[in-house]
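> next comes the sequence, and after it the predicted model I'd like to discuss.
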Amino acid sequence: MSQAVQLHQYGDVDVLKVEDVAQPTPETDQVLVRVKAAGINPGEASIRKGVFKDSWPSTFPSGQGSDFAGIIEAVGEGVDDTLIGAEVIGFTHDRASQAEFVVVPQTQVTPKPASLSWDVAGGLFVAGTTAYAAVRAVDVKAGDTVAISGASGGVGTLAVQLAQLRGARVLGIASPARAEWLAAHDVELVPYGDGLKERLEAVGRIDAFIDTRGQGYVQLAVDLGIPRERINTIIDFAAAKHYGVKTEGNGVGGTTEVLSELARLVGEGQLDVPVARAYPLAQVQEAYRELERGHTLGKIVLLPGGVG
């Protein structure tokens, strides 16, 4: 037996339980990973609440989580057994990463650079591939000015850096409390709140807009005159449909190839993944309470392996 986050119904954080489950066994072309760290994400909270039950229903009891980092414990037929003991970053499509063990196809893991801590590696997949896809969707080029809402969140902190790596000037819409982190990463803080449109207009031409928050930012981008093909939201699908803007995120960016590239950038020090806090698996409810309060800097992760 092993432990995993389980939920038996839709609801608030109190439906999340850490329960004994049968330890999974790898089948053909699969690997069994002992999870050292697993990211948590706003989309998982929405799924748990039933927000997306018409599009992505849950079958109960359900596990939870997509991204993880850990050590390959066993392999199935067709997988080289010399991989046992390898440190990897990966993802699952089975809502199963917030657990002591997870089984995935071999093609859904990539080597973890030695320089990455477990908490950084475990929180990389969802936020990283979402940010990567969003930056790619608005075709960021050298010399562009790009505005990014929620610039200090899990996706936003990575999107601002990925846009900079393409040579853009980046405007980070965030709280003044995040000014120090943004300045350290050469991002120009534009405080959110009343008067935001006027503050952005004062900047001059803005070529592209990435929305990671919702809350009217798509309409704001349109009102600023930004071309609609260069506006992308990862959350406000209703506004995207209404205004005809893009909605590219993890669904198109979530590949092993993109994850591998992100891991390389982090390993080489070109991409910083801030971790707000890491919780033991048993404190999954507390972790999601902090996530859902918002205003954290970067990622929140769980540590089933008990290490950071």
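Received the coordinates, thanks.
> going forward, measure contacts between C-alpha atoms and count neighbours the same way
Noted.
> in a strand, that's where residue 33 is, yeah?
Yes - assessed with DSSP: H, G, I helix; E, B strand; the rest coil, residue 33 lies in a strand.
> isn't it right up against residue 71?
Yes - judged on CA atoms under 8 Å, residue 33 makes contact with residue 71 at a distance of 5.4 Å.
> who's more crowded, these two?
Per other CA atoms under 10 Å, whichever of residue 33 and residue 71 has more neighbours is residue 33, with 30 against 22.
> mind checking how far the more buried one is from residue 213?
Note on residue 33: its distance to residue 213, by CA to CA, to the nearest Å, is 33 Å.
> please apply the same query to residue 121.
Counting by CA to CA, the gap from residue 121 to residue 213 is 24 Å.
> of the two, who's got more company?
Ranked by neighbour count (other CA under 10 Å), residue 121 and residue 213 place residue 121 first, with 29 against 19.
> and the comparison structure, right after this:
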Amino acid sequence: MRAITYSRYGDVDVLELTEQPDPKVGPDTVLVRVRAASVNPVDWKARQGHLDRIMDVEFPVVPGWDVAGVVERPGLDTPELAPGDEVFGYVRKDWLHGGTFAELVAAPVRTLARKPASLSFEEAAAVPLAGLTALQTVRRAAVREGQTVLVHAASGGVGGFAVQIARAAGARVIGTASATNHEYLRSRGVEPVEYGEGEVERVRALAPDGVDVILHYGGANAVADAPRLLAPGGTIASILDAKARDELGGQYVWVRPDSDDLTELARMIDAGQVAVDVAAVLDLADAREAHRLSETGHPRGKVVVRV
């Protein structure tokens, strides 16, 4: 099979289009014919070696954890799925090796769900990691109807899903973002706030009594500023700073693959509660450019690779 691989840590130049053996299919795994994958910041951080202290690696590594495709062959005990099923998933395994930037990927069934019927494969590939991160942080923070929720980095890959999921739960949502993304946030029913100096005061102007929940997906000072913004009894959930848990009693979330959560995301998408933003679609051979685009931090929406 054709696959993007890297045989050492480094910049985008270590990514190469190579021929690799087809992956083996374990008993609780299905072989997926990949139609599209997408880039997440963790992909290029892994390529740079930043996950080396927490994950084993087997070179050459095929990068990528997000996938959308078609089941080609089931494992010995996978009654959930059959050949021809259209699926999407967050195929994070316990070590770095067999990712989704390839024509085929062996995916544990716990990492997959049926693809949202309303989405193309390219759109579906943009959902899993970011969508699951948003859903799981919203749940861990127990967001509910009538609350006021502050989402930091609200126009980013994860924040863009989180604001919609929080709104679907009945919350009022305030979101921090650069001025260029304020109209986008308003279109999602979000009250935008400019990043930077005076941010706390601008949020307080919108929520004088404080906010019930802070969802932290970006911003260097967000956790330090949280006590000045939370209402009595309020909480914070962060994917970036363990101090949210250790010092503020909130949640620190590392997203987990979860078939049921993917199914819930698909339901919300097909019901029109959650929309998907795709910044660019490139071919597999252009994986270096896909990583470059993601590393700039500028795209609104996901960078997708068509296989």
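On my side now, so go ahead. Fair warning: this is a prediction, and the values are worked out from it, not measured in the lab.
> ignoring the adjacent residues along the chain, who's closest to residue 117 of the second structure?
Excluding its sequence neighbours, the residue lying closest to residue 117 of the second structure (CA to CA, 6 or more residues apart in numbering) is residue 270, at 6.7 Å.
> give the aligned equivalent of that neighbour in the first structure.
In the first structure, the residue equivalent to residue 270 of the second structure is residue 267, according to TM-score structural alignment.
> now residue 138 of the second structure
Using TM-score structural alignment, residue 138 of the second structure lines up with residue 135 in the first structure.
> list the contacts of its match.
Residue 135 of the first structure is in contact with 159, 162, 163, 210, counting by CA atoms under 8 Å, 6 or more residues apart in numbering.
> residue 243 of the first structure too?
Taking CA under 8 Å, 6+ apart, one finds 218, 219, 222, 228 in contact with residue 243 of the first structure.
> quick check on those residues: which are buried?
218, 222, 228 (16 or more other CA atoms under 10 Å).
> isn't the second one right up against residue 230?
Pointing back at residue 222 of the first structure there. No - Residue 222 of the first structure is beyond contact range of residue 230, at 10.0 Å (criterion: CA under 8 Å).
> residue 188 of the second structure and residue 206 of the second structure, how far apart?
17 Å.
> circling back: most widely separated two among the contacts of residue 243 of the first structure?
219 and 228 (10.3 Å; CA to CA).
> how much space separates residue 171 of the second structure from residue 65 of the second structure?
Separation of residue 171 of the second structure from residue 65 of the second structure (CA to CA) stands at 30 Å.
> now do residue 113 of the second structure
14 Å.
> next: residue 257 of the second structure.
For residue 257 of the second structure relative to residue 65 of the second structure (CA to CA), the value is 10 Å.
> need the residues touching each of these two.
89, 90, 91, 92.
> the strands in the first structure, which residues?
For the first structure, strands defined by DSSP state E occupy the ranges 2-6, 17-21, 30-39, 67-75, 87-91, 101-105, 109-111, 145-149, 169-174, 188-191, 208-211, 231-233, 275-280, 299-303.
> what angle sits between the last one and strand 67-75?
Spelled out, that is strand 299-303 of the first structure. Angle of strand 299-303 of the first structure versus strand 67-75, following axes from the mean of the first three to the mean of the last three CA atoms, to 10 degrees, is 30 degrees.
> kindly report the same for the longest one.
Between the axis of strand 30-39 of the first structure and that of strand 67-75 there is an angle of 150 degrees, by the same axes, to 10 degrees.
> show me what strand 30-39 of the first structure is packed up against.
Counting contacts by 3 or more CA pairs under 8 Å, 6 or more residues apart in numbering; DSSP states H and E, strand 30-39 of the first structure packs against strand 67-75, strand 101-105, helix 118-122, strand 299-303.
> now the contacts of residue 243 of the first structure as JSON lines including distance to residue 139 of the first structure?
Output for those, formatted as JSON lines (distance: CA to CA, whole Å):
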{"residue": "218", "distance to residue 139 of the first structure": "17"}
{"residue": "219", "distance to residue 139 of the first structure": "20"}
{"residue": "222", "distance to residue 139 of the first structure": "17"}
{"residue": "228", "distance to residue 139 of the first structure": "12"}
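> which of the residues you listed lies closest to residue 153 of the first structure?
Nearest to residue 153 of the first structure among those: residue 218, at 17.5 Å, using CA to CA.
> my guess is that closest one contacts residue 238. True?
No - counting by CA under 8 Å, residue 218 of the first structure sits too far from residue 238 to count as a contact (9.9 Å).
> measure the residue nearest the centre of the second structure to residue 83 of the second structure for me?
Central residue of the second structure (CA atoms, centre = their mean): residue 130, 1.4 Å from the mean position. According to CA to CA, residue 130 of the second structure and residue 83 of the second structure sit 27 Å apart.
> cool, and residue 114 of the second structure?
Counting by CA to CA, the gap from residue 114 of the second structure to residue 83 of the second structure is 12 Å.
> between those two, tell me which one has more neighbours.
residue 114 (19 against 13).
> skipping adjacent residues, who's closest to the more buried one in space?
Once flanking residues are discounted, residue 114 of the second structure sits nearest to residue 87: 4.3 Å by CA to CA, 6+ apart.
> thought residue 110 was touching the one you found, still the case?
No - Residue 87 of the second structure sits out of contact with residue 110 when judged by CA under 8 Å, with a separation of 11.9 Å.
> quick one: which of these two has more around it?
residue 87 (24 against 17).
> for the more buried one, what are its contacts?
Here residue 87 of the second structure is in contact with 68, 69, 70, 71, 112, 113, 114, 115 (criterion: CA under 8 Å, 6+ apart).
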